[in-house]
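[1] Predicted coordinates and the sequence they were generated for:
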Amino acid sequence: MIHATYLPRRTLLAAAAAPLLTGCSAVQVLDALVPRDNYRADIGLAYGALSRQRIDVYQPSRSAAAASPRPPLVVFFYGGNWTTGQRADYRFVGEALAGAGAVVAIPDYRLSPGVRYPTFLEDCAQAVRWAVNHADRYGADPDRLVLMGHSAGAYNAAMLALDPRWLQAVGLSPRRVSAWIGLAGPYDFLPIDEPMTRAAFEWPATPADSQPIAHVTPQSPPALLLAADRDDTVDPDRNSAGLAERLRAAGVEVSFKRYPRVNHVTLVGSLGTPLRWMAPVRRDVLRFLGLVAS
């Protein structure tokens, strides 16, 4: 056993921060500890007329941009059971990816109980259209559009990637999505037991085609599915493993990875600088994006 006094200071700091990830202040802790000198950000841009229809864009620093002149465009959707969340708390995700060369857009979207399914998907589709329309402004390659999300946000990413209705409704071809990434997403969760999820999807009137797993076809884009072994919120076997199996059966390129040391929240938390020791999530995401981890 290694005595704690011999651990690097960064590891001790991360170990101290890790328990905070069980609470709602976790992302604020991560944001306070990540670097600020390897990206540029445009904050609070409007992709629609409503107050929740705002988006933040993270660009590589000039040195990073020079190494990757046409980086991928990643649109990241945060989780929160479709009832909570705000883009301002996910700067650590923007830094994790923009610091390695990606252009990252993180939108807010309307939440339950103010709205119900599928309104949050409609907002997410509008945000994607805005990101594609502004890709040139930020130096991103609009043909390397990658949708990404955690938990409920992974559901949003999956639905936009797999079900053509949502992007078509905003004038985008579903083929614009070159790939998608899901972290601990719920992809097959009927019947619904959790009260807030019931409200968001108006259970028991929830349509069967609200489930991402119902939309897998041989034309589905490649996927990276990441899951935590210690996930007590979203069953990784039924959801991530089940969707990976369905995609493979359809002949779709998919990579599925599970991590033994993280839970539902620390899975995405490990993208942040202080918690990267917990799981190589950032490394695996960057490799999938064709970028090199720094």
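    Perfect, I can see it now.

[2] Please make it C-alpha for all contacts and neighbour counts, starting now.
    Noted.

[3] which residues does the closest residue to residue 150 other than its chain neighbours contact?
    Residue nearest to residue 150 in three dimensions, not counting chain neighbours: residue 183, with 4.6 Å by Cα to Cα, 6 or more residues apart in numbering. Neighbouring residues of residue 183 by Cα atoms under 8 Å, 6 or more residues apart in numbering: 148-151, 154, 225-227, 267-268.

[4] What about those residues, which are in strands?
    Among the contacts of residue 183, the members falling in strands (DSSP state E) are 148-150, 225-227.

[5] Kindly reformat the residues you listed as JSON lines containing distance to residue 69 and neighbour count.
    As requested, the ones in strands among the contacts of residue 183 are arranged in JSON lines below (distance: Cα to Cα, whole Å; neighbours: other Cα atoms under 10 Å):
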{"residue": "148", "distance to residue 69": "21", "neighbour count": "28"}
{"residue": "149", "distance to residue 69": "25", "neighbour count": "25"}
{"residue": "150", "distance to residue 69": "27", "neighbour count": "26"}
{"residue": "225", "distance to residue 69": "27", "neighbour count": "25"}
{"residue": "226", "distance to residue 69": "28", "neighbour count": "24"}
{"residue": "227", "distance to residue 69": "31", "neighbour count": "30"}
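
[6] Which elements pack onto the longest helix seen in the chain?
    Selection of the longest helix in the chain by residue count, based on DSSP state H, yields helix 119-133. When contacts are defined as 3 or more Cα pairs under 8 Å, 6 or more residues apart in numbering; DSSP states H and E, helix 119-133 packs onto strand 72-77, strand 103-107, helix 152-162, helix 165-168.

[7] out of the ones you listed, nearest to residue 117?
    helix 152-162 (10.5 Å; Cα to Cα).

[8] Tell me what angle the closest one forms with helix 119-133.
    Angle of helix 152-162 versus helix 119-133, following axes from the mean of the first three to the mean of the last three Cα atoms, to 10 degrees, is 70 degrees.

[9] Now find how far off-centre helix 152-162 is within its chain.
    Here the centre of helix 152-162 is set off from its chain's centre by 9 Å, with Cα atoms, centre = their mean, to the nearest Å.

[10] dropping in the other structure now:
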Amino acid sequence: MENRGENGQLLVRASTLPTLPSNTYNYQTRKRKKPLNKTKSTPPRLGRQGSFSREIGHAAAETYLITRLAFKLLSYLGLGYRWITRFLGLALYAMLLMPGFLQVAFYYFFSPLVRRSVVYGDQPRNRLDLYLPAKIDSPKPVVAFVTGGAWIIGYKAWGSLLGKQLSEHDIIVACFDYRNFPQGTIGDMEEDVSQGISFVCNNIADYGGDPNRIYLMGQSAGAHISSCALVKQAIKESRGETVCWSTSQIKAYFGLSGGYNLPNLVDHFNNRGLYRSIFLSIMEGEESLQKFSPEIMVQDQSSKAAVHLLPHIILFHGTSDCSIPSDSSKAFVDTLHGVGAQAELILYEGKTHTDLFLQDPLRGGKDDLFGYIVAYIHANDKEALDKDAMVPPRRRLVPEILLKLACRTSPF
């Protein structure tokens, strides 16, 4: 089915909605630490929110860690022409978008609605940021978001623009940090993300979130990691293993510009500057590529029962994405259809790897991706839909000429 969005861009959809067995999760057996105060107009404080001096100390420790890991990463990369030119392009790209980044950074560091660096686990970088609506008078839907960054430069603050926009529509957003390479490999990243999802599922009610309305979302490398965590959790549940969160708690999965079949992407990434040796080191060797490929995992006959535990999966991709081809999302959706899973593909004609996540939101106004996600989450809430209709269009954060120049210089 084809239709055109508000800006005339072509949206290509492919979907199937087979009848699935209903999965339930008993939330009543979990005792809340703090009851939700439904009359409170300001977000509750987090007990783990440290003092300003403690936050400065944490920032210093993070800076030291990142610097040390950067030198270690350079020892892996060497003096490669492709990655150096990509890095210089990234620096120029960031400079052109700096007017918008500075405004979002001011919100991130100074808004009372942002709770930074909530600890969700015992490992390094097991922290998340929470973006809260201005008024929490009833349990709010939640988006658990995993940022991208080529498995190397992912950082929770990359989701601050998304967090700001969704929280303005009464949706709580939790953005995860996770160990990047070379601090960790893909197994560590997947473990961290699963731990973060567990924290959200089991604790978000304490911060005004609705544990019955949690949506998982990932972008780029974050889409790959989060989809791995989701599929492997379903496999564990289907085998009767003990789990600390359930796939039945996830209402839907949103995957943005992700890659889901690693063996098919090795050569492509190598040609783009993410060299084969580095990529295989991140993925724990060539022999591990299949076990960290959701598209391959769902085809395993031993995982057949797990497929029906998966939530509705919706993948978004731009057709002009050079970093991860849109065929990656199309192939995954086709595979999901083939095994009887509930899946949908939405392609955005002419959009690049970062258009949907950065340039379009910085442009302001309305865009199809953001509108789709909000409408999907609020689909059964007429009051929320009415409020969404009253929200004014988003403000432009970057002049159009800078956005066009950024698109030309983008390394993505």
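    Looks like it came in fine. The structure displayed is predicted, hence computed values, not measured ones.

[11] Send over the TM-score of the superposed chains.
    Once the chains are laid over each other, their TM-score by TM-score structural alignment, normalised by the length of structure 1 reads 0.81; 270 aligned residues with a Cα RMSD of 2.8 Å.

[12] circling back to that earlier point, now check the residue nearest to residue 150 of structure 1 against structure 2: what is it aligned to?
    Superposed on structure 2 with TM-score structural alignment, residue 183 of structure 1 falls opposite residue 256.

[13] Confirm residue 81 of structure 1 sits in a strand?
    No. Residue 81 of structure 1 is assigned coil when assessed by DSSP: H, G, I helix; E, B strand; the rest coil, not a strand.

[14] ok, now which ones touch the aligned partner of it in structure 2?
    When structure 2 is aligned by TM-score structural alignment, residue 81 of structure 1 is paired with residue 150. Residue 150 of structure 2 makes contact with 220-221, according to Cα under 8 Å, 6+ apart.

[15] try 10 Å
    Residues in contact with residue 150 of structure 2 (Cα atoms under 10 Å, 6 or more residues apart in numbering) are 180-181, 220-222, 269, 274, 279, 282, 323.

[16] Nearest residue to the middle of structure 1?
    residue 149 (1.8 Å; Cα atoms, centre = their mean).

[17] Next up, the contacts around that one.
    Here residue 149 of structure 1 is in contact with 74-79, 106, 155-158, 180-185, 268 (criterion: Cα under 10 Å, 6+ apart).

[18] which one is the residue mapped onto it from structure 2 nearest to, not counting chain neighbours?
    Aligning on TM-score structural alignment places residue 149 of structure 1 opposite residue 218 in structure 2. Leaving aside its chain neighbours, residue 218 of structure 2 sits nearest to residue 146 (4.6 Å; criterion: Cα to Cα, 6+ apart).

[19] how about that neighbour, what does it touch?
    128, 154-156, 158-159, 174-178, 193, 196-197, 216-226, 255.

[20] Whatever residue of structure 1 lines up with residue 159 of structure 2: neighbour count?
    In structure 1, the residue matched to residue 159 of structure 2 (TM-score structural alignment) is residue 90. By other Cα atoms under 10 Å, 23 other residues sit near residue 90 of structure 1.

[21] Residue 90 of structure 1 reaches residue 272, doesn't it?
    Yes. Counting by Cα atoms under 10 Å, residue 90 of structure 1 touches residue 272, with 9.4 Å between them.

[22] Now do the shared contacts for these two.
    In contact with both residue 90 of structure 1 and residue 272: 27, 30-31, using Cα under 10 Å, 6+ apart.

[23] So residue 137 of structure 2: helix, strand or coil?
    Classified using three-state DSSP, residue 137 of structure 2 is coil.

[24] What is the neighbour count of it?
    Residues lying near residue 137 of structure 2 (other Cα under 10 Å) number 16.

[25] What is the aligned counterpart of residue 353 of structure 2 in structure 1?
    Taking TM-score structural alignment, the alignment pairs residue 353 of structure 2 with residue 264 from structure 1.

[26] Quick check: that match vs residue 140 of structure 1, distance?
    As judged by Cα to Cα, to the nearest Å, residue 264 of structure 1 and residue 140 of structure 1 stand 30 Å apart.

[27] Out of the helices and strands packed on helix 119-133 of structure 1, which is closest to residue 254 of structure 1?
    Smallest distance to residue 254 of structure 1 across these (Cα to Cα): 12.8 Å, for helix 152-162.

[28] any idea of the angle the closest one forms with strand 72-77?
    Per the same axes, to 10 degrees, the angle that helix 152-162 of structure 1 makes with strand 72-77 is 130 degrees.

[29] how big's the offset between helix 152-162 of structure 1 and structure 2?
    Taken over the aligned residues, the distance from helix 152-162 of structure 1 to structure 2 averages 1.3 Å (mean Cα distance after the TM-score superposition for structure 1).

[30] for that helix, packing partners?
    Packing contacts for helix 152-162 of structure 1, counted by 3 or more Cα pairs under 10 Å, 6 or more residues apart in numbering; DSSP states H and E, involve strand 72-77, helix 119-133, strand 141-150, helix 165-168, strand 177-183, strand 223-230.

[31] Residue 11 of structure 1 is nearest to which of these?
    Smallest distance to residue 11 of structure 1 across these (Cα to Cα): 20.6 Å, for strand 223-230.

[32] residues touching residue 15 of structure 1, list them.
    Counting by Cα under 10 Å, 6+ apart, residue 15 of structure 1 touches 9, 274-275, 277-278.

[33] how much space between it and residue 92 of structure 1?
    Distance of residue 15 of structure 1 to residue 92 of structure 1, computed by Cα to Cα: 17 Å.

[34] coming back round to it: ok, the contacts of residue 15 of structure 1 vs residue 214 of structure 1, which is closest?
    Of all those, residue 214 of structure 1 sits closest to residue 278, with 32.8 Å by Cα to Cα.
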